[in-house]
Every structure is written in structure tokens, then in C-alpha cells.
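Student: Kindly generate the corresponding structure for this input.
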Amino acid sequence: MPLPRVALFARFPEPGRAKTRLIPALGPDGAALLHRRLTERTLAVLRSSGLPFELRHTGAPAAEFCLWLGAAVPLAEQGDGDLGARMARATADAPAILVGADLPDLAPRHLEQARTALQSHPAVIGPAEDGGYWLIGLREPMPFLFEPMAWGTEVVFAETMARFAARGIVPAVLERLPDLDRPEDLGRWPELAGR
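Tutor: Okay, here's the model as predicted:
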């Protein structure tokens, strides 16, 4: 199997449009700054992993991302549709591993674990503490995983596992990690929130 490509999903850090659930705690500028820090931190992890990667961007033209992150970061547009449609597009040329930018505890070892798991399993998933997942990796495209569901809610991991089970697919399951999405999450990583 070729090395999986890691796709990082990230929005441009525009105040008022980035990390909107954190605006009540940080204000529009603070939430955007936090998203900027998280994205840069996650890119550093991807570089350290040694795996090929790309940033799947939305919220601004590619040129704006190049000005922010440099021309050496491979870019691809997320495209239209809901999160599921955009994730399906990113896994159409699997093997692929998808992650978001809201994982302060993500380390290169997590990506290595996912890569290793794909050698013996058709898929790998990392459950998040909030009921979603922080990583999904596929050896081949599985568009059924990304058909409409209540994205961003506590049912996403369970529903995804049910979709695997309905097709007799047993994914490797990584450790549970927290993500940084809501004001109550900020206390875990005060250094990122600038507190």
C-alpha cells in the first residue's frame, strides 16, 4: 500500500467566521487567532510525521493561504457541500487520513499509528471525547461513511461505527482525544487561548 496522504481541513482565520463557537469566550479576533495557532501547530505535526500531506482549505482563495502559511504547503480546495461531501471528496483517492485543526494534543505518533493501522485494517478512526471523531483513515474510498448525518454532534462516532458494521468492516480504533471546540474546552489549553 502506498503511504496515505494526510488531509488537514482548515478554514481561513477570518474574525467572525473561524471557531465561531468560541466567540462568546474569546471574541471574533481571539477565536480567529486561536484557529490560526491551532492550524499552524497541526501543520507542524504533519510535517514531523514524514507522511505526505495537504491542507484542504475553505474561507479564502488559495493565494491567501499561501501568504499565511507559505508556498510550500500543498493546498486543495474543500469544495462545495456539507462536511460529509467535502470529506468524501478528500478520500476519493485513498489511501487517505483526514484530520482537523482543533486537536491540541495531536502528535506525530498518532499519524504513525493511523498509517500502521491501515496496513492491516481497511479503515482507522480516532474517537473524540465529544462523541465525534478526530481522525479517519481509509485504504480505499468509502463514500457511504460521509452520507448525510448530524455532523458536529455527539452521534457522529457511533453512527460512523454503525455504518462500518452494516458492511462488515472492522476499523482499527485509536485512543480517545479531546478537541478544542467550545468555551468549556479552553481551560485545558490556557497557553493556546492566550490566557
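
Student: contacts, neighbours, all on C-alpha from now
Tutor: Noted.

Student: Tell me the helix or strand right after the helix or strand Ile136 falls within.
Tutor: Assigned by DSSP states H and E, Ile136 belongs to strand 133-138. Past strand 133-138, further along toward the C-terminus, the next helix or strand under DSSP H and E is helix 156-166.

Student: Now do the strand holding Ile136 against helix 156-166, angle only.
Tutor: Relative orientation of strand 133-138 with respect to helix 156-166: 30 degrees, computed using axes from the mean of the first three to the mean of the last three CA atoms, to 10 degrees.

Student: packing partners for strand 133-138?
Tutor: strand 96-100, helix 108-120, strand 123-127 (3 or more CA pairs under 8 Å, 6 or more residues apart in numbering; DSSP states H and E).

Student: For Pro141, which non-adjacent residue is closest in space?
Tutor: Nearest residue to Pro141, sequence neighbours excluded (CA to CA, 6 or more residues apart in numbering): Ala92, at 5.3 Å.

Student: before we move on, which element is the one you found in?
Tutor: Here Ala92 is assigned to no helix or strand, by DSSP H and E.

Student: Please report how far it lies from Leu46.
Tutor: Distance of Ala92 to Leu46, given as CA to CA, to the nearest Å: 20 Å.

Student: go on, Ala10?
Tutor: From Ala10 to Leu46 the distance is 13 Å (CA to CA).

Student: Show the end-to-end separation of stretch 114-131, please.
Tutor: Note: stretch 114-131 ends 19 Å apart using CA to CA.

Student: and it, which residues are buried?
Tutor: Neighbour-count burial for stretch 114-131 flags 114-115, 117-118, 121-128, 130-131 (criterion: 16 or more other CA atoms under 10 Å).

Student: quick revisit: just send the helices and strands packed on strand 133-138 back as CSV, with distance to Val156 too.
Tutor: Listed next are those as CSV, based on distance: least, CA to CA, whole Å:
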stretch, distance to Val156
strand 96-100, 15
helix 108-120, 19
strand 123-127, 9
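
Student: And the ones you listed: which comes nearest Met87?
Tutor: strand 96-100 (7.7 Å; CA to CA).

Student: Taking helix 108-120 as reference, get the angle to the helix or strand hosting Ala44.
Tutor: Using DSSP H and E, Ala44 sits in helix 23-49. Interaxial angle, helix 23-49 versus helix 108-120 (the same axes, to 10 degrees): 60 degrees.

Student: for comparison, sequence B:
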Amino acid sequence: MNKKLIIFAKAPVPGKVKSRLGKSIGMEKACDIYRALLDCLISTCQEEESFKIVLYVAGSQDFFKKYYPKLKVKKQSEGDLGNRIHNAFKTELNDSTQVALIGSDCPLLSMDHIQEAYKNLTSADLTIGPAKDGGYYLMAMNQAHQIFDGITWSSELVLKETLALAEQQNLNVELLETLSDLDTEADLKRHQEFFLNSNKLSALWPYPS
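Tutor: Next up is the predicted model:
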């Protein structure tokens, strides 16, 4: 089985990443947290050999080429988030049978969730990992279905509208466990145990500098 994992990411620049969190704890600290979470995610994924990783980057690619030289780095396409996601799936499914896409905002996303997403595609058209804020932290497909037109991005309607478009196309959808993204100070406090139990993240706690 030819599998790929797309990771959507941004170069860690203060004020450009985790800006909602930065308004509460400072942009520099929020950027530090983003970078640490991203590094933990990529490091974990690199340990798995059953899929190939492709980094799709918004903004400069220099950071990723410097710190992750073994990974393929591509630029996200133009347009809204839905257009960028769809184009990434379409590109990677040209030479892959299963493709999953994740961001770097969900600390509790594990390799088990990713492997479950691939497994579901043996009987489903689409796997989605719902986020508690109404969006999703993961999506996996074996064909580049267009289920992103007209989505109200950055709202609590994202998952609901995506599922409605999937239903209109008679797609069989499997849902993973619902997890929480990390976007606000309240989200950060909820993930305190995760930070304290991580070698790479524990140094960032207590988070207010």
C-alpha cells in the first residue's frame, strides 16, 4: 500500500503562528510552543516507515529545509484553506493510494489515530478526525473528493458543512475520536499534563514567561 502523510505547517515566526494564543501569553512564547509541537509531531511521524511524509508549507520553506532536510517540502497552493487542502490531496494522490492530511494544532494526535485513518479507507471513502471546536484535525482519502467548496473556515461549522457535502456526494465517512486543538490559553491549560509528560515540551511550562 502506497501511503502518504501531508503535514500542513507554517514557518514559526512570532505573530504569524498561534496568534490567538499569543494575545494571551505573548507572541514569542506562543511561537515557541508552536515550534515545539511541530517538532514533536514531525519526529514522531518520522519514526513510522509505513508512509511517506510531505510537508506543505505556507510562507517561507527555508526553516523546514534547514531543520528537516530528509523530508520533501512543497509550497501550499493559492486560495482559501479548502482550495489548498484539495490541491494537496489531488497532487499526492497522483502516485499514492491513500493520503492523510494533518495540521500541527492537535497535541494529542497520535500514530494510532493516523493508522486508524488509513485502515478505515479500506472500506470508507473518507476518514475525518473531528476537533472539539467544530473543525477537524485529520482527513484521509483514497480519491481527491471535492468537499471543500463554500466551507465557513475558522468557524464551528467546518465539520458540519464538510459532512453535508460528503453526504451530497454519497461518500462513506468514518469518524475518528474527537480531540481538542490548541488555539487559546484555555486549550493550553487543558493540555498541561501532555506538556509536563513530554521531554521536549516540559521546559515550556509554566508557559507565562
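
Student: TM between them?
Tutor: TM-score for the superposed chains, counting by TM-score structural alignment, normalised by the length of structure 1: 0.92, backed by 191 aligned residues with a CA RMSD of 1.4 Å.

Student: hmm, back to that, for Cys66 of structure 1, which of the helices and strands packed on strand 133-138 of structure 1 is the nearest?
Tutor: Proximity to Cys66 of structure 1 (CA to CA) singles out strand 96-100 among these, at 18.6 Å.

Student: Now do the buried residues in the closest one.
Tutor: Buried positions in strand 96-100 of structure 1, judged by neighbour count with 16+ other CA under 10 Å: Ala96, Ile97, Leu98, Val99, Gly100.

Student: With adjacent residues omitted, what lies nearest to the alignment partner in structure 2 of Pro183 of structure 1?
Tutor: Applying TM-score structural alignment, one finds that Pro183 of structure 1 aligns to Glu185 in structure 2. The spatial neighbour of Glu185 of structure 2 that comes closest, neighbours along the chain excluded (CA to CA, 6+ apart), is Leu21 at 5.6 Å.

Student: number of nearby residues for that neighbour?
Tutor: A total of 23 residues lie near Leu21 of structure 2 under the criterion other CA atoms under 10 Å.

Student: How much space separates Asp112 of structure 2 from Gln146 of structure 2?
Tutor: Taking CA to CA, one finds Asp112 of structure 2 at 26 Å from Gln146 of structure 2.

Student: give me the number of residues near Leu176 of structure 2?
Tutor: There are 20 residues near Leu176 of structure 2, going by other CA under 10 Å.

Student: ok, it - contacts?
Tutor: By CA atoms under 8 Å, 6 or more residues apart in numbering, the contact set of Leu176 of structure 2 is His113, Glu116, Ala117, Thr127, Ile128, Gly129, Pro130.

Student: list the contacts for the aligned residue in structure 1 for the first one?
Tutor: Following TM-score structural alignment, the counterpart assigned to His113 of structure 2 within structure 1 is His110. Applying CA under 8 Å, 6+ apart to His110 of structure 1 gives no contacts.

Student: Apply 10 Å and report the result again.
Tutor: Residues in contact with His110 of structure 1 (CA atoms under 10 Å, 6 or more residues apart in numbering) are Val45, Ser49, Thr116, Gly126, Leu135, Leu174, Glu175.

Student: How about the contacts made by the first one?
Tutor: For Val45 of structure 1, the contacting residues are Thr39, Leu106, Ala107, Pro108, Arg109, His110, Leu111, taking CA under 10 Å, 6+ apart as the criterion.

Student: just the last one next, same as before
Tutor: If you count contacts by CA under 10 Å, 6+ apart, Glu175 of structure 1 has them with His110, Gln113, Ile125, Gly126, Pro127, Ala128, Glu129, Trp134.

Student: right, and the pair among those residues with maximum separation?
Tutor: Within those, Gln113 and Glu129 form the most distant pair, 18.6 Å apart (CA to CA).

Student: just to revisit the earlier point, the residue nearest to Pro141 of structure 1: how many residues sit nearby?
Tutor: The tally of other residues near Ala92 of structure 1 (other CA under 10 Å) stands at 14.

Student: doesn't Phe146 make contact with it?
Tutor: No - distance between Ala92 of structure 1 and Phe146: 11.4 Å, which falls outside the contact criterion (CA atoms under 10 Å).

Student: and Ser154 of structure 2, what pairs with it in structure 1?
Tutor: Checking with TM-score structural alignment, Ser154 of structure 2 has Gly152 as its match.

Student: Check the gap between the residue nearest to that match when sequence neighbours are not counted and Asp181 of structure 1 for me.
Tutor: Of all residues not flanking Gly152 of structure 1 in the chain, Gly132 sits nearest, at 6.9 Å (CA to CA, 6+ apart). From Gly132 of structure 1 across to Asp181 of structure 1, the span is 11 Å (CA to CA).

Student: now do Ala117 of structure 1
Tutor: Ala117 of structure 1 sits 27 Å away from Asp181 of structure 1, going by CA to CA.

Student: list the residues that contact both of Ala10 and Leu46 of structure 1?
Tutor: Residues touching both Ala10 of structure 1 and Leu46 by CA under 10 Å, 6+ apart: Val99.

Student: Leu157 of structure 2 contacts Asp133, correct?
Tutor: Yes - at 9.0 Å, Leu157 of structure 2 counts as touching Asp133 under the criterion of CA under 10 Å.
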